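> Dropping a prediction and its sequence here:
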Amino acid sequence: MQDITVLFVDDESRVLKALERNLIKEPYQKRYVDSGAKALEIMNSESVHVIVSDMKMPEMDGLALLQLVKTKYPDTVRLVLSGFIHVGQIIPAINTGEIYRYITKPLEPGEFRKTVRDAIDYYLLNLDRRELLEKLKRRNSSLNKALIEQKKAEFALGKANTKAREVESRIEADLLRGQVPEQLTGVTIAVLGESAEHLGGDFYEIIDLHPDCFDLMVGDVMGKGVDAALVGAGTKQHFLRALCRGAGGEVQSIVSPAELAQNVHAAIAGRLIQLDYFATVVYARFDLDKRLLTCVDCGHPPILHYKAESGICSFLKGDNSPIGFTENEQFVERSYLFQKNDLIILYSDGITEALSPQGEMFGLDGFVKFVETNSFIEPVLLVEKLRNTIADFTTREKLQDDFTCAVVKIG
């Protein structure tokens, strides 16, 4: 409180001396003047935190002085001394905030000291409030700047995400997903591939070898996201390189599915093991002239074969491990006959391992039931209906796992 200055203004010297005697032990700084003009001179040269002025003074009365103080020094707390005769003039000044309080004469010393201390406390309270408001303004300003920067960052991130999704879409379309050759005859093929995330590890390809023969490959890399997608794209490209021998990427001699898998495994298994990745692949060759399916299963879910003649499904499964699972693996292929209107379905485990809210798996049995019930539907509608069935089963529109299904209907 020693840093607080209180200014007392009264045109009667006896009143000022009485105030000085009464306040001699008060801990704040005190100034005493006998006119409004002298009070303003002091306030122009030093800080005054509380001013106590007599009401009735010559030249400039107390209200006029305090009105000037309010205008020039609005933070100074203003009190007025007055007899009851002036109450009617003072009350409006209190109501308009020109003075903090009026003190009636004659003065009671103890009550007067308390009133001045209350005024000092009021000043300090306002000072704390102003400092708090200033801090809030600075904090709000910083917050507004931070929000602006956040908006800029969100905008930049949105642009980056859009660009990333465009790149991911190109990776998916160009490197992971194949196209159904238009020149194929004697079969109807439909493939639907969808990633649980922006990118996944599922991949497929259809290779037209000659008018009566084509290959269909479906694979799945352990994991999701960009890393799995890149491993999937690399695995797929190794199969295509192993198939295409000779200049210009043309097929000089048709390599068997088992030999293809063996060559790819020899080329990349060591690197996949180092990266802690592996890829399940099923590679199927369709000889339409011989009505023969030859396939190698590298740890992938078994091929589903729907036989139109009996209306029953069976699974065509091999015994090989995934590519990159072990370094030493001998791949074995198997052959199966198919007939007109049969369905050969290659798929990923995102179908059979889909979970209901109760934790029940769609499973191979659910898949068989779906195919046998809907075998009459054309392949393109069949894969779409399967996707919707999985969504209904899981009660989730967004996939839990990557979804790939390739349906070949024999003509």
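Right, received. Where do you want to start?
> C-alpha only now, for contacts and for neighbours.
OK.
> Packing partners of whichever helix in the chain runs longest?
As assigned by DSSP state H, the longest helix anywhere in the chain is helix 109-171. Packing contacts for helix 109-171, counted by 3 or more CA pairs under 8 Å, 6 or more residues apart in numbering; DSSP states H and E, involve strand 50-54, strand 77-82.
> mind checking which of the ones you listed is nearest C405?
strand 77-82 (82.5 Å; CA to CA).
> Report the angle between that closest one and helix 109-171.
For strand 77-82 against helix 109-171, the angle between stretch directions is 160 degrees (axes from the mean of the first three to the mean of the last three CA atoms, to 10 degrees).
> Run through the neighbouring helices and strands of strand 77-82.
Counting contacts by 3+ CA pairs under 8 Å, 6+ apart, strand 77-82 is packed against strand 50-54, helix 62-72, strand 101-104, helix 109-171.
> try it again with 6 Å
For strand 77-82, the packing partners by 3 or more CA pairs under 6 Å, 6 or more residues apart in numbering; DSSP states H and E come out as strand 50-54, strand 101-104.
> any idea which of those is most buried?
Each of these was scored by mean neighbour count; the highest is strand 50-54, a mean of 25, by mean count of other CA atoms under 10 Å.
> picking up where we left off before, distance to Q29 added to the helices and strands packed on strand 77-82, as TSV?
Listed next are the helices and strands packed on strand 77-82 as TSV, based on distance: least, CA to CA, whole Å:
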stretch	distance to Q29
strand 50-54	10
strand 101-104	20
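> wait, which of those strands is closest to N161?
The nearest among those, by CA to CA, is strand 50-54 at 61.3 Å.
> Give the other helices and strands that the closest one contacts.
strand 5-9, strand 77-82.
> That strand to helix 109-171, inter-axis angle?
Angle of strand 50-54 versus helix 109-171, following the same axes, to 10 degrees, is 140 degrees.
> Strand 50-54 versus strand 5-9: what angle between them?
Using the same axes, to 10 degrees: strand 50-54 against strand 5-9 is 10 degrees.
> which other residues reach strand 50-54?
Applying CA atoms under 6 Å, 6 or more residues apart in numbering, the set of residues contacting strand 50-54 from outside is 6-10, 62, 76-81.
> Which of the residues you listed sits closest to A229?
T76 (72.1 Å).
> ok, and here's another one to check against it:
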Amino acid sequence: MNKLSSKNILVGISGGIAAYKSAELIRLFKKADANVRVCMTNGAQEFITPLTLQALSGNPVHSTLLDPDAEAGMGHIELARWADLLVIAPATADLMARMRAGMADDLLTTLVLASNAPVHIAPAMNQQMWAHPATQDNVAELAKYHHIHGPAAGEQACGDVGYGRMLEPQEIVDAVVGTLNQTINTSDVEQQLAGKRVLITAGPTREPLDPVRYLTNRSSGKMGYAIAEAAAAMGAEVVLVSGPTQLSVSDHIKRVDIETAEQMLSAVTSEVENCDIFIAAAAVADYRLKEVATKKMKKQGSGLHLELEQNPDILATTSIANPDLFTVGFAAETNDVIEYATGKLKRKQLNMIVANQVGINKGFDKDSNQVDILTADGEHITLPEMNKKQLAFDILDIICQTYHKEKPHAL
């Protein structure tokens, strides 16, 4: 089923070089049989012409807050009522700052406030602007109300390399589709975990090389955070041990922030007492530098040799030390996913493992995922690709079913 068919999609475009990608985004939405209208800021019109987007969308482009051709001159209200979805791509640092402040000083920001439709934001900016604490603070606040898609890492128009590139149009379409029909009414969620204490790890770890550099991975933490929110909605007391992420979590969830694998193990060991279920969704670095430099390392000839040592295995250590704990692992693999996941399940003495393939455009830093779930008693359950928020509930449903089989008097 085409989830975008007959949807009214309002595409908002702000003033960045990535605005040229918006033309392809509009084309893809139209190809999916959606109705598309476009709103441009003044800055956006410096990068791409309204005429181009009018031709692609089949509708006049909107840019004026008070439209004399609209009913009662209130074009922004008509547009706000019309839209089923707002997709802002690109969203500049300036636009997100104004959105975070609740400003309505142009048509696009006014539409965000005037519409009750879901808002999807695809950030695009210089890598340093994206990394700036003010931008990260704005993104964290906006993520409480809206869907944030990206940005991606790579070479930028200015010549810099890093996070800040807008996602490709097809990736944005896929992310939008992944959120449709996935809204969870938590008041209707069965309280299957009422009275249970659930410990969850999420995100990457950072292993320092020197005072300014570290080893890490591409995990965004989205899956672990979604599981934490879902477990809380299902009645559990939740403790979330998180590596560095750009995500926020509900106030009723206890969050413990760490950076390194050793810090994560220490936090898990401290929190695991009296826990009923441990879900290790974090992507923990396997290795760390044997000796961390106290000063910034300088170039030395043509290469650099780093001596690494293995980090503690948090999942195996916790599982073996707590045999009564129901332990769920995650296996993110680029190949032979089921084979490697089965090995981890047995080797680490787990009750269950959630396996997924990662790589380019798969798993990490996406809003959707597809997983296979393997249990210690030989069950193999495949869940189709879906939004991670919905996937979290489906995973927890299976955890509860398996937990009940193994501990029939516990739930």
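Here it is on my side, so go on. This one's a predicted model, so the numbers in the text were calculated from it and none came from an experiment.
> TM-score of the superposition?
Taking TM-score structural alignment, normalised by the length of the first structure as the basis, the two superposed chains have a TM-score of 0.26; 173 aligned residues with a CA RMSD of 6.9 Å.
> I'd like the helices and strands packed on helix 109-171 of the first structure as CSV, with distance to R113 of the first structure appended.
Shown next, in CSV, are those (distance: least, CA to CA, whole Å):
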stretch, distance to R113 of the first structure
strand 50-54, 12
strand 77-82, 13
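> Please name whichever of the ones you listed is nearest to L272 of the first structure.
Of all those, it is strand 77-82 that lies closest to L272 of the first structure, at 80.3 Å by CA to CA.
> And the next helix or strand past that closest one?
helix 87-95 (DSSP states H and E).
> So what touches that following helix?
Contacts for helix 87-95 of the first structure (CA under 6 Å, 6+ apart): none.
> buried sites along it?
The neighbour-count check on helix 87-95 of the first structure (16 or more other CA atoms under 10 Å) flags 90, 93-94 as buried.
> could you give the angle of that helix to strand 77-82?
170 degrees.
> Report the inter-axis angle for helix 87-95 of the first structure versus helix 62-72.
Per the same axes, to 10 degrees, the angle that helix 87-95 of the first structure makes with helix 62-72 is 10 degrees.
> So for the biggest helix by length in the second structure, what gets flagged as buried?
Determined from DSSP H, the single longest helix within the second structure is helix 388-406. Going by neighbour count (16+ other CA under 10 Å), the buried part of helix 388-406 of the second structure is 388-393, 395-397, 399-400, 402-403.
> Which strands or helices does that helix pack on?
helix 222-233.
> Check which helices and strands the helix or strand that the helix it packs on is followed by sits against.
Downstream of helix 222-233 of the second structure, the next assigned helix or strand under DSSP H and E is strand 237-242. The contact analysis (3+ CA pairs under 6 Å, 6+ apart) places strand 237-242 of the second structure against strand 197-202, strand 254-257.
> cutoff 7 Å now
The contact analysis (3 or more CA pairs under 7 Å, 6 or more residues apart in numbering; DSSP states H and E) places strand 237-242 of the second structure against strand 197-202, helix 222-233, strand 254-257.
> F326 of the second structure: which of those is closest?
strand 197-202 (9.7 Å).
> what packs against that closest one?
helix 222-233, strand 237-242, strand 277-280.
> The same query, at a cut-off of 10 Å, please.
helix 222-233, strand 237-242, strand 254-257, helix 261-271, strand 277-280, strand 326-333 (3 or more CA pairs under 10 Å, 6 or more residues apart in numbering; DSSP states H and E).
> The second one vs helix 222-233, what angle?
Strand 237-242 of the second structure runs at 170 degrees relative to helix 222-233, counting by the same axes, to 10 degrees.
> what's the answer for the last one, then?
Note on geometry: by the same axes, to 10 degrees, strand 326-333 of the second structure and helix 222-233 are set 160 degrees apart in direction.
> And whichever helix or strand comes after strand 326-333 of the second structure, what's buried?
Remark: after strand 326-333 of the second structure, the chain's next helix or strand is helix 337-347, criterion DSSP H and E. Residues 337-338, 341-342, 344-345 are the ones in helix 337-347 of the second structure that count as buried (16+ other CA under 10 Å).
> re earlier: nearest to A267 of the first structure, of the helices and strands packed on strand 77-82 of the first structure?
strand 50-54 (90.3 Å).
> Near G154 of the second structure, how many other residues are there?
G154 of the second structure has 15 neighbours, counted by other CA atoms under 10 Å.
> On the three-state scheme, it is what?
Classification of G154 of the second structure by DSSP: H, G, I helix; E, B strand; the rest coil places it in strand.
> Check A284 of the first structure too.
Recorded secondary structure, A284 of the first structure: strand (three-state DSSP).
> Setting aside sequence neighbours, what's the nearest residue to it?
Spatial nearest neighbour of A284 of the first structure, excluding adjacent residues (CA to CA, 6 or more residues apart in numbering): C295 at 4.1 Å.
> tally of neighbours for E262 of the second structure?
18.
> Touching, it and P208? I think so.
No. With contact defined as CA atoms under 10 Å, E262 of the second structure does not reach P208; the gap is 11.8 Å.
> which residues do these two both contact?
R288 (CA atoms under 10 Å, 6 or more residues apart in numbering).
> List the contacts of M129 of the second structure.
92-94, 135-136, 163-164.
> With distance to R255 of the second structure added, can I get the residues you listed in TSV?
Shown next, in TSV, are the contacts of M129 of the second structure (distance: CA to CA, whole Å):
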residue	distance to R255 of the second structure
T92	30
A93	28
D94	30
T135	22
Q136	18
Y163	26
G164	27
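> Mind picking the two most distant members of these?
D94 and Y163 (16.8 Å).
> and the two? which has more neighbours close in?
Shown here are D94 of the second structure and Y163; by other CA under 10 Å, Y163 has more neighbours (21 against 14).
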